[in-house]
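Asks: sequence and predicted structure below; questions after.
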Amino acid sequence: MIKWRQWWVNLPFSKATLIPISVLSLVMLILYYSGQWTASLDEWVYHRTSILAGESWRLLTGALVHHDQPHLWLNILGLWLWWLLFIEHLPSWRDWLWLPVLLVSSTLAMFWLDPQTQIYAGFSGALYGLYAWGAVADTFLRRWSGTAIGIGLLVKCTYDTLYLPSTTDIAFMAHWGGIVAGIAIALLHQRLLRQKRHSAGQSR
């Protein structure tokens, strides 16, 4: 109980860490529930034929909309669980500027590697990317619990890809796209941090 309280107290509660994830959650909620009252949802989902026709914004918005409530709320729950585990690696709102890269990477992976899928909606690919980012960042800090989460993520995606039927609703390629982008961002972020520390050391 004491450890739990210490862990809770050490969470980085600040505007920089709470506002971005709150806004992201709110955007997904608004897009879903407004789409239930209007036909606007069809304008935002990933639709391969429409993207080929020039509606490229769907590569971004398709990762923010959802077809049903369970998928929406599961992704929001997963997002806040990620916040509890890994938000310390994104201490500034500027770090969230990488989010569109994760969003588009997941849908581009669908576009390039899964041409049979015509319609897709969901944040799960980007969410996998966030977890991959956090797991790699934890590994650099020798926090092996994060490493275990990353390994579990890879094992799950590998199992899904190899053993689940192609008719399943799971978007394998979107998940892989998010994971690859998340790992790449984490490695780049780590390199930038090292360069910043090196520059700070030389200026002293």
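Replies: Received it, and whenever you're ready, just let me know what you need.
Asks: contacts and neighbour counts: CA atoms only from here.
Replies: Noted.
Asks: and K15, how many neighbours?
Replies: 11 (other CA atoms under 10 Å).
Asks: next up, a structure to set beside the first:
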Amino acid sequence: MLFSFIFAAFDLNNLLEFNRTLVEQGELWRLFTSQFVHANYAHLGLNCLGIFLIWLLHGEYTSARRYAFNVSVLAVWCGLGVYLFCPSIHIYTGLSALLHGVIIWGAVKDTTLGLKSGYLLFVGVWIKIVMEQINGPDASIGKLINSTVAIDAHLIGAIGGTLLAIPLVVTYLKNKNAT
């Protein structure tokens, strides 16, 4: 959140946003940094609210190191995913794709700790993703952030979070079978 606020305060979107043309010209950092800049302060505020809610849900078992690792991996994953699989997206900003991945990882972590709410959260996020794919982006959110909601990026983020959680499931199953 701190980086996102700094980037917004100094109006660094032109330097950091995903810009397909500039990425193709070699500005590869944009694949990563685009996750941390926003269309406007409403967009930033919504994403910060998401971070806060995720931290409330999963903060007690997510160390700063683990969170930084997950965020970094998902930032690269989402940037590459948008580049490779969303050719119609020319400009992209925002944490929401990455946040979908973080919340999926947290939901899986919940399940490995025996919390039934993890299953509900995991399924709920995937239902949201499917509904977005069927119905398209939420127009009211798009109006609020003055940008098109990149629902395909949400899908990419959720897939990334699911893949990132595979080691949790493997460890859980190994420990369960050992007892």
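Replies: Everything's here; your move. Everything quoted here is computed from the prediction, not taken from an experiment.
Asks: alignment lookup: N135 of the second structure to the first structure.
Replies: Alignment note (TM-score structural alignment): N135 of the second structure maps to Y163 of the first structure.
Asks: typed the wrong thing, it's Y83 of the second structure
Replies: By TM-score structural alignment, Y83 of the second structure lines up with F111.
Asks: now that match: how far from L130 of the first structure?
Replies: 20 Å (CA to CA, to the nearest Å).
Asks: these two - which one has more neighbours?
Replies: For the pair F111 of the first structure and L130, the greater number of neighbours falls to L130 (26 against 21), based on other CA under 10 Å.
Asks: to which residue of the second structure is the more buried one aligned?
Replies: Alignment note (TM-score structural alignment): L130 of the first structure maps to V102 of the second structure.
Asks: what sits against that match?
Replies: V102 of the second structure makes contact with 54, 70-71, 74, 158, 161 under the criterion CA atoms under 8 Å, 6 or more residues apart in numbering.
Asks: farthest pair within the residues you listed?
Replies: Of all pairs drawn from those, the widest gap by CA to CA lies between I54 and L74 and measures 15.0 Å.
Asks: which one of these two has more residues nearby?
Replies: Between I54 of the second structure and L74, counted using other CA under 10 Å, L74 has the larger neighbour count: 29 against 18.
Asks: in terms of helices and strands, where is the alignment partner in the first structure of the more buried one?
Replies: Using TM-score structural alignment, the partner of L74 of the second structure in the first structure is L102. Remark: L102 of the first structure resides in helix 99-113, with elements defined by DSSP states H and E.
Asks: average gap between whatever helix or strand comes next after that helix and the second structure?
Replies: Per DSSP H and E, the first helix or strand lying C-terminal to helix 99-113 of the first structure is strand 119-120. Compared with the second structure after fitting, strand 119-120 of the first structure has a mean deviation of 0.4 Å; criterion: mean CA distance after the TM-score superposition for the first structure.
Asks: mean shift between the helix or strand following strand 119-120 of the first structure and the second structure?
Replies: Downstream of strand 119-120 of the first structure, the first helix or strand assigned by DSSP H and E is helix 124-140. Once the two are superposed, helix 124-140 of the first structure sits an average of 0.7 Å from its aligned residues in the second structure (mean CA distance after the TM-score superposition for the first structure).
Asks: got the angle between helix 124-140 of the first structure and helix 99-113?
Replies: Angle of helix 124-140 of the first structure versus helix 99-113, following axes from the mean of the first three to the mean of the last three CA atoms, to 10 degrees, is 120 degrees.
Asks: what does the following helix or strand past helix 124-140 of the first structure contact?
Replies: Where DSSP H and E defines the elements, the next helix or strand beyond helix 124-140 of the first structure is helix 144-163. The contact list for helix 144-163 of the first structure (CA under 8 Å, 6+ apart) reads 128, 131-132, 134-136, 138-139, 172, 175-176.
Asks: check stretch 26-40 of the second structure too.
Replies: The contact list for stretch 26-40 of the second structure (CA under 8 Å, 6+ apart) reads 1, 3-4, 7-8, 12-13, 15-19, 23, 44, 72, 75-76, 78-80, 83, 92-98, 145-147.
Asks: which of these are buried? Put it as a PyMOL command.
Replies: To isolate in PyMOL the members of the contacts of stretch 26-40 of the second structure that are buried, counting by 16 or more other CA atoms under 10 Å, one can use:
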select buried, resi 1+4+7+8+13+15+16+17+18+19+23+44+72+75+76+78+79+80+83+92+93+94+95+96+97+98+145+147
